[in-house]
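Colleague: This is the structure alone, sequence omitted:
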């Protein structure tokens, strides 16, 4: 079976949660006789075709952006050519330009769409996009959502209950590097014995401004691993709050991320808007057996992190509530250890890459068989 994945960004240019999901699907379904390829856009195309692990990635030159949405003229022809040899097209929603390519190509292939998120920020533009979006989703043979929480809270998905299947995202522990003794020693020398950890791209919906307010005056060490468009604003806020107990690492390599996940006391993930549809970083924390703090925003964040079981869920954009939850984990190491153990157990039961890949391939087969 040949599957073509189509999304606006991909490795190595960007390393977000959706990119990680696509990577896991491409690699994990190979043993299930699926040959996957990825078509994406790139702002700086030096090679139109590259190899990522065991799958091919085709990159079209991004010509311009509108409301954070990349567009490309050459991707239309590339998509047509690649679709000819695919048995199934796997779209990754949302990306309005993708919808246009889908309809303009008239490819006639069975289609699956992973519904990663509602459109949250560009609400004014989404009014114009809505007819195309609904037509696109209606044309899919199957829609995949990552959590029952998101299905029940999304007004858009409510229209397509009859064709929506919940398949939680999953990760492969073996795909993560085992930190060397030297690298672990490097971080131990530079970090406190206990610290809170955040890992992710510093975007508007990550709620980090509320995390900074929450730790003001506490002295709790917080490591913020990642870079992104909000970095300058956050560092200025930290300066004004006189937060000298924050450690900013910038974008880090996978081995360094594994070190930080292994060494941290707890993982804090204050995303406060529905743009955070799941939280792959939460999955990583659970995989490493860490207690988590997240916000209840009606998405997959509190499907991964069950309040009182694997960590704590607090109201969004609520710095005092965030501070109280962090204080409980900081002052009660036994509680933190118990929640972390529960998180690791739940990860093994619900969120393995093998489980995600097997369920996704079954959807592919059902679609090809017309069932």
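Modeller: Cool, the structure landed. Keep in mind the model is a prediction, meaning the values are calculated, not measured.

Colleague: switch to C-alpha atoms for all contacts and neighbour counts from now on
Modeller: Noted.

Colleague: so how far is stretch 190-208 off the chain centroid?
Modeller: 15 Å (Cα atoms, centre = their mean, to the nearest Å).

Colleague: what comes up buried for that stretch?
Modeller: 191, 195-202, 204-208 (16 or more other Cα atoms under 10 Å).

Colleague: out of those, which are inside helices?
Modeller: residue 208 (DSSP state H).

Colleague: okay, the buried residues of stretch 190-208 in JSON lines with distance to residue 156 next?
Modeller: JSON lines is the format used below for the buried residues of stretch 190-208 (distance: Cα to Cα, whole Å):
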{"residue": "191", "distance to residue 156": "44"}
{"residue": "195", "distance to residue 156": "39"}
{"residue": "196", "distance to residue 156": "36"}
{"residue": "197", "distance to residue 156": "33"}
{"residue": "198", "distance to residue 156": "30"}
{"residue": "199", "distance to residue 156": "29"}
{"residue": "200", "distance to residue 156": "27"}
{"residue": "201", "distance to residue 156": "26"}
{"residue": "202", "distance to residue 156": "27"}
{"residue": "204", "distance to residue 156": "23"}
{"residue": "205", "distance to residue 156": "20"}
{"residue": "206", "distance to residue 156": "23"}
{"residue": "207", "distance to residue 156": "24"}
{"residue": "208", "distance to residue 156": "28"}
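
Colleague: which one of the buried residues of stretch 190-208 sits closest to residue 323?
Modeller: Set against residue 323, the nearest of the buried residues of stretch 190-208 by Cα to Cα is residue 196 (11.8 Å).

Colleague: One more to weigh against that first structure:
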């Protein structure tokens, strides 16, 4: 670990959603903040519900959670809820509720407005603000408050919008998707004005320039990766014959899970195999659930949620094959994490996945996205060939160790912070209410 050669930085890391069990953004915040602190920096993770899980760090640096609560309109036990009258604290809350009630997704905008108000009350507290893909109007003009801004865009959400519109089965469903993704217009306008953008792959860099209008010279690639101390092989965990594991953090077309379900049906025509999905389908009548029923796979597909870190790693260690069936990814943490356990990988070539998984036949088996037949052929080949599994698993882990670690990601991110600070202006400190630290 490289020691801090400059004075340690005070970093405000913004994340409008931070739950590590529902998407890659929460994983990003957790692991990046920990490694920044290990470098000696002081990180305040400023977030809304679901709040991120953060690691305690022993050493000169620190990580703290600053709760900046929303109305939590999409909580798991009561989605699209109606808050009690006493929960509304001001105009931003009213805006959040109104947008939700009209079918939109308000959180990027409303979180950015709350974050701007918070930061305006704390001039001088932070050396740099790092936004984790909020891309809300409230973040524009932070330099006037003395805060250099760096923004991470994992991939343009416009890609998700395009895939969901293509998968919509009715006119009404398409109208609903357009309304939900209306916030992407704001994100395009904001991204085009940002001077310091971080993304996680060359594929995402090209998409950000094309779809969000960001200046190519403003975008730097900082690959992320796996916590290789946690994600590692273990002889204590036996491989389960025929087990395939995948992670589907969201039940959306982009993740390609419906194609993997069909592929499993094809694989099972010649050999015994079963699939464990980390995640769950969101709708009983959705495409994934329908596919499971159509192919008669209810007894051969298991959905698991809420796993601890240790249990998740052991699940991947127990698999004979891991699979990333996504139609597109801006990076693919599940690919890097599976490879770090020396579990052999079958992955599509969607988006940036080849940048992570590596060459076909060397560190993975690569297939075209959206092709169940190709997925089935690759999975069958892997399940039938122990020597191939051993070779690809070992090569995959070596690739992750050489290229994709959180420690290296933190070091490169600090370089981008210092570049942004070089163009920033300081301001005296001032405090105010409306937030609380969680130690």
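Modeller: Structure's in. What do you need? Note that the structure is a prediction, hence the values are computed from the model and not measured.

Colleague: got a list of what residue 342 of structure 2 touches?
Modeller: Neighbouring residues of residue 342 of structure 2 by Cα atoms under 8 Å, 6 or more residues apart in numbering: 232, 233, 317, 392, 393, 394, 395, 396, 397.

Colleague: Give me the aligned partner of the third one over in structure 1.
Modeller: When the structures are aligned by TM-score structural alignment, the residue of structure 1 matched to residue 317 of structure 2 is residue 262.

Colleague: and what of the last one?
Modeller: For residue 397 of structure 2, the aligned position in structure 1 is residue 344, judged by TM-score structural alignment.

Colleague: what's the span of stretch 187-204 of structure 2, first residue to last?
Modeller: 15 Å (Cα to Cα, to the nearest Å).

Colleague: can you list the residues that contact it?
Modeller: 134-137, 140, 149-156, 205, 211-215, 218-224, 330-331, 351-352, 355, 413, 416, 420.

Colleague: thinking again about what came up before, so the match of residue 317 of structure 2, which of the three states?
Modeller: Three-state assignment for residue 262 of structure 1 (DSSP: H, G, I helix; E, B strand; the rest coil): helix.

Colleague: Run a quick neighbour tally on it.
Modeller: Using other Cα atoms under 10 Å, the number of residues around residue 262 of structure 1 comes to 17.

Colleague: quick one: it and residue 290 of structure 1, what's the gap?
Modeller: Taken as Cα to Cα, the span from residue 262 of structure 1 to residue 290 of structure 1 is 8 Å.

Colleague: ranges for the strands of the stretch 51-200 of structure 2?
Modeller: Remark: strands assigned in the stretch 51-200 of structure 2 by DSSP state E, counting those that start in this stretch are 62-67, 128-132, 149-152, 197-199.

Colleague: Arrange those in JSON lines, one row each, with mean neighbour count and distance to residue 274 of structure 2 as further columns.
Modeller: Formatted as JSON lines, the strands of the stretch 51-200 of structure 2 follow (neighbours: other Cα atoms under 10 Å; distance: least, Cα to Cα, whole Å):
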{"stretch": "strand 62-67", "mean neighbour count": "21", "distance to residue 274 of structure 2": "40"}
{"stretch": "strand 128-132", "mean neighbour count": "24", "distance to residue 274 of structure 2": "36"}
{"stretch": "strand 149-152", "mean neighbour count": "24", "distance to residue 274 of structure 2": "37"}
{"stretch": "strand 197-199", "mean neighbour count": "25", "distance to residue 274 of structure 2": "35"}
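
Colleague: Just put those in a markdown table and tack on distance to residue 373 of structure 2.
Modeller: Formatted as a markdown table, those follow (distance: least, Cα to Cα, whole Å):
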| stretch | distance to residue 373 of structure 2 |
| --- | --- |
| strand 62-67 | 46 |
| strand 128-132 | 37 |
| strand 149-152 | 35 |
| strand 197-199 | 32 |
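
Colleague: wait, which of these is closest to residue 171 of structure 2?
Modeller: Closest among those, using Cα to Cα: strand 128-132, at 32.9 Å.

Colleague: Could you give the number of residues near the aligned partner of residue 202 of structure 2 in structure 1?
Modeller: In structure 1, the residue matched to residue 202 of structure 2 (TM-score structural alignment) is residue 148. Neighbour count of residue 148 of structure 1, defined by other Cα under 10 Å: 16.

Colleague: Next: residue 113 of structure 2.
Modeller: When neighbours are defined as other Cα under 10 Å, residue 113 of structure 2 has 17 of them.

Colleague: Against residue 118 of structure 2, how distant is the spatially closest residue to it that is not a sequence neighbour?
Modeller: Sequence neighbours aside, residue 138 is the residue nearest to residue 113 of structure 2 in space, at 4.4 Å (criterion: Cα to Cα, 6 or more residues apart in numbering). Distance, residue 138 of structure 2 to residue 118 of structure 2, using Cα to Cα: 11 Å.

Colleague: Residue 95 of structure 2 too?
Modeller: 18 Å.

Colleague: Neighbour count for these two, which is higher?
Modeller: A direct count of neighbours by other Cα under 10 Å for residue 95 of structure 2 and residue 118 places residue 118 higher, at 18 against 14.

Colleague: counterpart of the more buried one in structure 1?
Modeller: So residue 118 of structure 2 corresponds to residue 78, using TM-score structural alignment.

Colleague: before we move on, what about residue 379 of structure 2?
Modeller: Match for residue 379 of structure 2 (TM-score structural alignment): residue 326.

Colleague: dump the residue contacts of the residue lying closest to that match once chain neighbours are set aside.
Modeller: What sits nearest to residue 326 of structure 1 in space, not counting adjacent residues and going by Cα to Cα, 6+ apart, is residue 293, at 7.5 Å. Residue 293 of structure 1 sits next to 266-270, 305, 311-314, 322, 325-326 when contact means Cα under 8 Å, 6+ apart.

Colleague: Let's see the PyMOL selection covering just the buried ones among the residues you listed.
Modeller: Restricted to buried positions by 16+ other Cα under 10 Å, the PyMOL selection for the contacts of residue 293 of structure 1 reads:
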select buried, resi 266+267+268+269+270+305+311+312+313+314+322+325+326
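
Colleague: Which of the contacts of residue 293 of structure 1 sits closest to residue 237 of structure 1?
Modeller: Closest to residue 237 of structure 1, out of all of these and judged by Cα to Cα, is residue 270, at 16.1 Å.

Colleague: Count the residues that sit near residue 191 of structure 2.
Modeller: By other Cα under 10 Å, 27 other residues sit near residue 191 of structure 2.

Colleague: So it versus residue 327 of structure 2, what's the distance?
Modeller: Taken as Cα to Cα, the span from residue 191 of structure 2 to residue 327 of structure 2 is 24 Å.
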